[in-house]
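A.B. asks: Build me a model:
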Amino acid sequence: MGQMNELAHRRASKTIKLVDASGTPVKGKEVIFKQTNHQFLFGCGLFEAVEVANRNVPEDRLAFLEQGVDQFLEIFNFATLPFYWENFEPEKGKPRTRELKAAAQWLKDRNIVVKGHPLCWHTLTAPWLLDMSNEEILKAQFARIERDVSDFKGLIDMWDVINEVVIMPIFDKYDNGITRISNDLGRVGIIKEMFAKTREFNPEATLLLNDFNTSINYEILIDGCLQAGIPIDAIGIQSHQHQGYWGREKLEEVLERFSQFGLPIHFTENTLTSGHLMPPEIVDLNDYQPIDWPSTPEFEARQAKEVEEMYSILFKHKLVKGITSWSFSDDGAWLGAPAGFIRKDNSPKPAYDVLKKLIKGNWFTNVTQITDDHGIVSFEGFLGEYDLICDGKKVSFHLNEESDTALMVLTEKRIGSRIM
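C.D. replies: Reported below is the predicted structural model:
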């Protein structure tokens, strides 16, 4: 019972009055409540979905990618797609809209919530911005948001609006258009402009501010944004742990500090490797990209333990609404790090099995109850989507925090091999 009490905010009770098509109560019948999806967002960076959806790779490669993505679909309900401007629109006026739309639709058809990442970032931004004045760069960035947010509305209704603003104005690795305009506008200024423009073209979207910097500087920036009236829907926290697992103490300390704002928290880019750790003296993670970074049995066992602990801590925290691992597969992973849940050959790691047991086992609901003489039945379960199955018939519904009594009608639509 201890774990259930800790997870009370992830669960709800529901009372249902079950009637048949004529309105007669369904008495003394066995009812199965089978969860089909979580309300909590368990996700990964899944850039390979672009190739799978567009089928624009050789057949053997496509079959390999499909095998990996099928394993993703067994556990996860949330995916991040890449909108890095340099790759999305390498030539001005020729965005990869069709390809990304196909991927977003493919995921949505499989009941996966999709997030776009990111709309504004100084890294991997369009190189052709450098030929423009700062005023023209800002107009181009606005036009990019208008186009992409409008084009993907209904397919992608969640965005990392602006990425890594703490370092943005002082970024000095190379010249880029976005750092230029962030210098003009200031940190809070550029965030305000980008959020306003995104909100204008999708008022119902969930908009995130995202950063790898978890110091007080990010806290100050968020506070400044809120003081300026910027409607941030969720705080994005990157947790790339190539140099070692944060551990419970740091994780809980970060959660405590960023909970002060009372906003939903997403762990947007979570990395736990199943290989050797990056040397501690590396400051910019991009500076360490070895030729070979193998996944080993010893370190896979470590990764599995860290995944189990970290996900359990985050799922228990009331403000955390989603966790995205970066990424699902070791094949093509960022920096070549073995940070996925499946190896380069698509075989699942222990971390995959551990997470599947948590998400589809410990934190999943599948219970059977009996209706009373009034057709009333109650159950308690984890928040999310459900099928109610009774007498070979099915009703789908969403279990949310509201605990009102619902009237549900069993229709003649039957499940399994029965008549539809």
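
A.B. asks: From here on, just use CA atoms for contacts and neighbour counts.
C.D. replies: OK.

A.B. asks: what helix or strand is residue 188 on?
C.D. replies: helix 187-201 (DSSP states H and E).

A.B. asks: likewise residue 258?
C.D. replies: Residue 258 belongs to helix 247-259, assigned by DSSP H and E.

A.B. asks: Could you give the number of residues near the nearest residue to residue 146 once chain neighbours are set aside?
C.D. replies: Excluding its sequence neighbours, the residue lying closest to residue 146 (Cα to Cα, 6 or more residues apart in numbering) is residue 201, at 6.2 Å. Using other Cα atoms under 10 Å, residue 201 has 17 other residues around it.

A.B. asks: show me the contacts for residue 201.
C.D. replies: Residue 201 makes contacts with 146, 149, 150, as judged by Cα atoms under 8 Å, 6 or more residues apart in numbering.

A.B. asks: what ranges do the strands span in the stretch 201-350 of the chain?
C.D. replies: Taking DSSP state E, counting those that start in this stretch, the strands of the stretch 201-350 of the chain run over residues 206-211, 234-240, 265-271, 320-325.

A.B. asks: Please read the previous query as pertaining to the stretch 1-150 of the chain.
C.D. replies: Using DSSP E, counting those that start in this stretch, strands in the stretch 1-150 of the chain cover 11-19, 30-38, 41-45, 78-82, 113-117.

A.B. asks: now these in JSON lines, with mean neighbour count and distance to residue 339?
C.D. replies: What follows is the strands of the stretch 1-150 of the chain, written out as JSON lines (neighbours: other Cα atoms under 10 Å; distance: least, Cα to Cα, whole Å):
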{"stretch": "strand 11-19", "mean neighbour count": "18", "distance to residue 339": "30"}
{"stretch": "strand 30-38", "mean neighbour count": "20", "distance to residue 339": "24"}
{"stretch": "strand 41-45", "mean neighbour count": "24", "distance to residue 339": "11"}
{"stretch": "strand 78-82", "mean neighbour count": "24", "distance to residue 339": "16"}
{"stretch": "strand 113-117", "mean neighbour count": "23", "distance to residue 339": "19"}
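
A.B. asks: Please provide the structure for the following sequence as well, for comparison with the first:
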Amino acid sequence: MNRNKIMCSFREQADMMEDRINLGIESNRKGYIRLNFIDSEGKPINGVSVKIRQKSHHFKFGCNLFKYKCFDSEEENLLYEQKFLGLFNLAVAPFYWNDFEPQKGKPRFEKDSVWIDRRPPSEAVLEFCAENSIEAKGHPLFWPVMSPEWLPENWDGLKHYITKRLKEIATRYDGVIKSFDCINEATTVVLRDHEPHIIEGHYRNFNPLSGNYPEWVFKQTDRFFAESRLVLNETTALSWGSYNKELSNYYLLAEKLIKSGCRVDTIGLQYHNFCAPDNMEELANWAYNPIRLFKVMDCYGNLQRPLSVSEITVPGYDDDMQAEVLYNLYRIWFSHPNMESIIYWNLGDNCAIKKNETWTEQKYMSGLVRNDFSEKPSYKVLDRLINKEWQTNAEYDSRENFLYAKCFYGKYEIEVCKGNTRIKKEIDFTPTGYDEFYIVL
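C.D. replies: Model (predicted):
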């Protein structure tokens, strides 16, 4: 594995990359706020001291929470939670149908549901999110690859149970869970006309499907979910790999669904580098190529929908290289005007799929922390970006009765002092919300 060859596109394109990153972050992730200082009668007050402290991001930095309360010891569970909270403001809750409802008619909503590794019950995940002011995302509502064995082996029968599942989940969680991956990997799952066999690989559907099932599922979902955002989610190969501008298969599917009236709120672009060390140079030709990455985002941005890098795996064969890759990737993604969230997949090396009949992910060592929860360089890099470089914390002395400040979008605590008077106010600064606020002393 030749690190110089793997990283060559980042380095050869550094001037263009840094220019677009810096311009993009300044114009897309920050804005100007105006603070007006007045007394209780509305009269202006001059000569105040101001402290601006960012409390949270508007942009979503996420990770799956699949290993919540799934470790052998309470110490490990606590370390997992601490490392998660150190970086992320969005948590992905598992809704894989085979483990969510292994027994027909008995969905695993409640915290006391039967324990399944990497599949904490939804109520447990939501409790953690509520306690820590984290947004929840559900994954997925429908994915043929992980369906329960009790489903009927015909499309008409299957539609009945899909509808029932959507209604049950929506009754509890519409608007509570802010977004769901509605359809997962539709352009990757093979639509077979014969009974599948276990040896046929990871991407196999256990039930006959209509070729129009994505449209049908989206429209059924829209019947029950009025508030939660619906995401169309697709694999890395179809999102970034086999890119052919507006003729890309995934682009054509998304465009077709939108034109047919489906409520596709967000376009999900997975970014799993499931790649052996010997193949990393070939992968890097497109996956670690800034020009290619920007072109893909620009193209999918033409659909006039927000984008999400919805699942990320970057191999950790070399800790320092993983950190450098993620440093570049996160800045590229964060800078793009259409991007609304970046979601790493497995927090730790011990959080990935170990091995089942057809698939394993632990061999990629892609975690941001090691098995003992010590931080890899990649964790520290993201911590520096998310919690330091991409936050606004500043102090001002204003001679006027107002102050302009350029800030990252997010929630803030504003502290204003005048003599012995000290006032604190919390504001929510968003791209489409208020940009002018009054502080009454």
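
A.B. asks: Do you know the score for how well these two fit?
C.D. replies: Here the TM-score for the pair of chains, by TM-score structural alignment, normalised by the length of the first structure, is 0.82; 375 aligned residues with a Cα RMSD of 2.5 Å.

A.B. asks: returning to that earlier point: quick one: which of the strands of the stretch 1-150 of the first structure is nearest residue 224 of the first structure?
C.D. replies: strand 113-117 (23.0 Å; Cα to Cα).

A.B. asks: post-alignment, the closest one versus the second structure, mean distance?
C.D. replies: Strand 113-117 of the first structure differs from its equivalent in the second structure by a mean of 0.6 Å after superposition (mean Cα distance after the TM-score superposition for the first structure).

A.B. asks: Pull up the aligned stretch in the second structure for that strand.
C.D. replies: Aligning strand 113-117 of the first structure against the second structure (TM-score structural alignment) gives residues 135-139.

A.B. asks: what separates the matching stretch from the chain centre, distance-wise?
C.D. replies: Chain-centre distance of stretch 135-139 of the second structure: 9 Å, with Cα atoms, centre = their mean, to the nearest Å.

A.B. asks: How are the helices of the first structure distributed by residue range?
C.D. replies: 2-6, 48-54, 59-75, 85-88, 97-109, 134-151, 177-185, 187-201, 216-227, 247-259, 297-316, 350-357 (DSSP state H).

A.B. asks: What is the distance between the first one and the centre of its chain?
C.D. replies: A distance of 25 Å separates the centroid of the chain from that of helix 2-6 of the first structure, by Cα atoms, centre = their mean.

A.B. asks: returning to what we had before: going by neighbour count, which residues of the helix holding residue 258 of the first structure are buried?
C.D. replies: Going by neighbour count (16 or more other Cα atoms under 10 Å), the buried part of helix 247-259 of the first structure is 255, 258, 259.

A.B. asks: Translate the first one into the numbering of the second structure.
C.D. replies: In the second structure, the residue paired with residue 255 of the first structure is residue 297, using TM-score structural alignment.

A.B. asks: Can you tell me how far the most centrally placed residue in the second structure is from residue 328 of the second structure?
C.D. replies: Closest to where the C-alpha atoms of the second structure average out (Cα atoms, centre = their mean) is residue 343, at 3.1 Å. Going from residue 343 of the second structure to residue 328 of the second structure by Cα to Cα, to the nearest Å gives 15 Å.

A.B. asks: again, but for residue 204 of the second structure
C.D. replies: 34 Å.

A.B. asks: Neighbour count for the two, which is higher?
C.D. replies: It is residue 204, of residue 204 of the second structure and residue 328, that has more neighbours when counted by other Cα under 10 Å, with 20 against 17.

A.B. asks: mind listing what that one touches?
C.D. replies: Neighbour list for residue 204 of the second structure: 144, 145, 189, 190, 196 [criterion: Cα under 8 Å, 6+ apart].

A.B. asks: Map residue 171 of the second structure across to the first structure for me.
C.D. replies: When the first structure is aligned by TM-score structural alignment, residue 171 of the second structure is paired with residue 150.

A.B. asks: Next, count neighbours for that match.
C.D. replies: Neighbours around residue 150 of the first structure, by other Cα under 10 Å: 16.

A.B. asks: quick one: residue 17 of the second structure is in a strand?
C.D. replies: No: Residue 17 of the second structure sits outside any strand when classified using DSSP: H, G, I helix; E, B strand; the rest coil, being helix.

A.B. asks: from memory it sits against residue 290, does it?
C.D. replies: Yes: proximity of residue 17 of the second structure to residue 290 meets the contact threshold set by Cα atoms under 8 Å, at 6.3 Å.

A.B. asks: Give me the buried positions along stretch 168-182 of the first structure.
C.D. replies: Applying 16+ other Cα under 10 Å to stretch 168-182 of the first structure flags 168, 169, 171, 176, 177, 178, 179, 180, 181, 182 as buried.

A.B. asks: Quick one: map the residue nearest to the centre of the second structure onto the first structure.
C.D. replies: Residue 343 of the second structure maps onto residue 324 in the first structure, by TM-score structural alignment.

A.B. asks: returning to what we had before: out of the strands of the stretch 1-150 of the first structure, flag the one nearest residue 57 of the first structure.
C.D. replies: strand 78-82 (17.8 Å).

A.B. asks: quick one, that closest one and strand 113-117 angle?
C.D. replies: 30 degrees (axes from the mean of the first three to the mean of the last three Cα atoms, to 10 degrees).
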